[in-house]
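S.K.: Have a look at this fold, sequence not included:
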């Protein structure tokens, strides 16, 4: 199973632990909104909150590209505040785990 397949399964099952188990110990997430970053522990907490919130919906997800060094994915996300964003995520891989993620998002008008 590819990393993307595991990510997709975790999202489908709303399993934050399955998703965050893919993170390297030195994982870093760079927020598209502010350019600030979060470490692995902060991301695990955020993913647990997101997966537990039924109003956070990830849809139309697809893998754009994946190899041993990089995973690029695109999805549409609905958020509790009623906003919807198209999200492009670029995951840098190391030793079979995700060590860094950066995202870019575009607000979608309804």
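M.R.: Thanks, I have it. From a predicted model like this one, the values you see are computed outputs, not experimental measurements. Residues are numbered from 1 along each chain as shown.

S.K.: hey, let's count contacts and neighbours off CA atoms from now on
M.R.: Will do.

S.K.: So the spatially most central residue of the chain, which state does it fall into?
M.R.: Geometric centre of the chain, nearest residue: residue 89, 6.6 Å, by Cα atoms, centre = their mean. With DSSP: H, G, I helix; E, B strand; the rest coil as the basis, residue 89 sits in strand.

S.K.: next up, a second structure to put side by side with the first:
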């Protein structure tokens, strides 16, 4: 069974990097969003099991996406992947339901371990 994943980041290079970092044994169906508003639009019409989310994006940032998800009856597991690694930011995103906060540039092994911890591997 394929894992439905939404990768939300305003940088095409970062989205590609995140997608390449996914373990090859993980069968995935991937959608991409170029900003937080687009991510919310996709999340409102399609159920995803996993959201790989950047924090700094135009229109709606990652915190805004997490706030949107916190008001939904069901939502995907969220892994935040950001260069903005301030302790206060980490506290905020975790309080809004993110499962993990990973630092950019993304470490493939750390992502694999996180996916294992979440039961996807």
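M.R.: Received the coordinates, thanks. Computed from a predicted structure; not experimentally measured.

S.K.: Structural similarity score between the chains, please.
M.R.: TM-score of the superposed chains, computed with TM-score structural alignment, normalised by the length of structure 1, equals 0.28; 66 aligned residues with a Cα RMSD of 5.3 Å.

S.K.: which SSE is the spatially closest residue to the residue nearest to the centre of structure 1 that is not a sequence neighbour in?
M.R.: Using Cα to Cα, 6 or more residues apart in numbering and skipping the chain neighbours, the partner closest in space to residue 89 of structure 1 is residue 103 (4.4 Å). Taking DSSP states H and E as the criterion, residue 103 of structure 1 maps to strand 97-108.

S.K.: Does anything pack onto that strand? Which helices or strands?
M.R.: Helices and strands touching strand 97-108 of structure 1, by 3 or more Cα pairs under 8 Å, 6 or more residues apart in numbering; DSSP states H and E, are strand 23-30, strand 84-94.

S.K.: so residue 38 of structure 1 makes contact with residue 29?
M.R.: Yes - Residue 38 of structure 1 is within contact range of residue 29, at 5.1 Å (criterion: Cα atoms under 8 Å).

S.K.: Which of these two has more residues huddled nearby?
M.R.: Neighbour count, other Cα atoms under 10 Å: between residue 38 of structure 1 and residue 29, residue 29 has more, with 20 against 16.

S.K.: Just tell me which of the helices and strands packed on strand 97-108 of structure 1 ends up closest to residue 8 of structure 1.
M.R.: The minimum distance between residue 8 of structure 1 and these falls on strand 84-94, with 13.2 Å, by Cα to Cα.

S.K.: now the closest one, how far from the centre of its chain.
M.R.: Distance of strand 84-94 of structure 1 from its chain centroid, counting by Cα atoms, centre = their mean, to the nearest Å, is 6 Å.
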